[in-house]
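Asker: let me see the structure of the following:
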Amino acid sequence: MTEDEINDLVYKLQSLLPRPNDDPLLAGWIDLQASASKLLRETCSHIRRLRRELDGLSEQLAGLIATMDADSAEAEIVRSLLRS
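Answerer: Model prediction:
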């Protein structure tokens, strides 16, 4: 998931959050909206961290594979892990 896709998802999800108006019966919605918005921001931040971590692990794996003998037992283990 790219940064643009995450931002687009955030925009779409924010549009689904309840919008309070001047009705006093909806005053509690302000707190609910703030909580939902905070949860959304934290979730997106976590997704971004996971994506960066995955990118780093992918680079490490690519480096490891590049130094392996393609016919070695280690290479076969890596291939079997990638298939599962």
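Asker: rest of the way, CA atoms for contacts and neighbours
Answerer: Fine.
Asker: which other helices and strands contact the host helix or strand of Ser37?
Answerer: Using DSSP states H and E, Ser37 maps to helix 27-67. Under the contact definition 3 or more C-alpha pairs under 8 Å, 6 or more residues apart in numbering; DSSP states H and E, helix 27-67 sits against helix 3-16.
Asker: now do the helix it packs on: distance to the chain's middle.
Answerer: 12 Å (C-alpha atoms, centre = their mean, to the nearest Å).
Asker: buried stuff in it?
Answerer: 10, 14 (16 or more other C-alpha atoms under 10 Å).
Asker: give me the angle between it and helix 27-67.
Answerer: Taking axes from the mean of the first three to the mean of the last three C-alpha atoms, to 10 degrees, one finds that helix 3-16 is oriented at 160 degrees with respect to helix 27-67.
Asker: structure for this one too, so we can compare:
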Amino acid sequence: MSSRRSRASRHREEDEINNHILKLQAAISQIQRTGTTSRASASKILKETCNFIKKLHREMEDLSERLSVLMASIDTNSAEAEVLISLLMQR
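Answerer: Predicted coordinates for the structure are as follows:
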């Protein structure tokens, strides 16, 4: 069940990243066509994109820390450890 949630979460994040990339491409294209009139919107899109990337980094650090705690608390020869390691080896 959690792997389904993880995949769904990953899919939403990929969609959000793609959406920011499309907005950024459109803003850059518009700037190239019109000059400086759209710099504010391009700046806003860049800021939103940077903030989103920072948020993803914070989430990754949090998950990494939680994983370290989990790995330290389980017996490395247990079935749970094998399942966890197999999940970590998946893409």
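Asker: report the TM-score for the pair.
Answerer: Aligned and superposed, the two chains score 0.63 in TM-score terms (TM-score structural alignment, normalised by the length of structure 1); 61 aligned residues with a C-alpha RMSD of 2.0 Å.
Asker: distance from the helix or strand just after the helix holding Ser37 of structure 1 to structure 2 after superposition?
Answerer: Following helix 27-67 of structure 1 in sequence order, the next helix or strand is helix 73-83 (DSSP H and E). Its match in structure 2 and helix 73-83 of structure 1 itself, once the structures are fitted together, sit a mean 0.8 Å apart by mean C-alpha distance after the TM-score superposition for structure 1.
Asker: what's helix 73-83 of structure 1 aligned against in structure 2?
Answerer: The alignment of helix 73-83 of structure 1 onto structure 2 (TM-score structural alignment) covers residues 79-89.
Asker: can you report how many residues lie near Leu54 of structure 1?
Answerer: Residues near Leu54 of structure 1, counting by other C-alpha atoms under 10 Å, number 12.
Asker: ok, Leu67 of structure 2 next?
Answerer: Residues contacting Leu67 of structure 2 under the criterion other C-alpha under 10 Å number 14.
Asker: check contacts around it.
Answerer: For Leu67 of structure 2, the contact set (C-alpha atoms under 8 Å, 6 or more residues apart in numbering) is empty.
Asker: give the aligned equivalent of it in structure 1.
Answerer: Under TM-score structural alignment, Leu67 of structure 2 pairs with Leu61 in structure 1.
Asker: Cys50 of structure 2 now?
Answerer: Looks like Cys50 of structure 2 aligns to Cys44 there (TM-score structural alignment).
Asker: ok, the residue positioned nearest the centre of structure 2 to Glu65 of structure 2 distance?
Answerer: What sits nearest the mean C-alpha location of structure 2, by C-alpha atoms, centre = their mean, is Leu56, with 4.3 Å. Using C-alpha to C-alpha, to the nearest Å, Leu56 of structure 2 is found at 14 Å from Glu65 of structure 2.
Asker: got it, and Ile31 of structure 2?
Answerer: As for Ile31 of structure 2, its distance to Glu65 of structure 2 is 41 Å (criterion: C-alpha to C-alpha).
Asker: all set, thanks.
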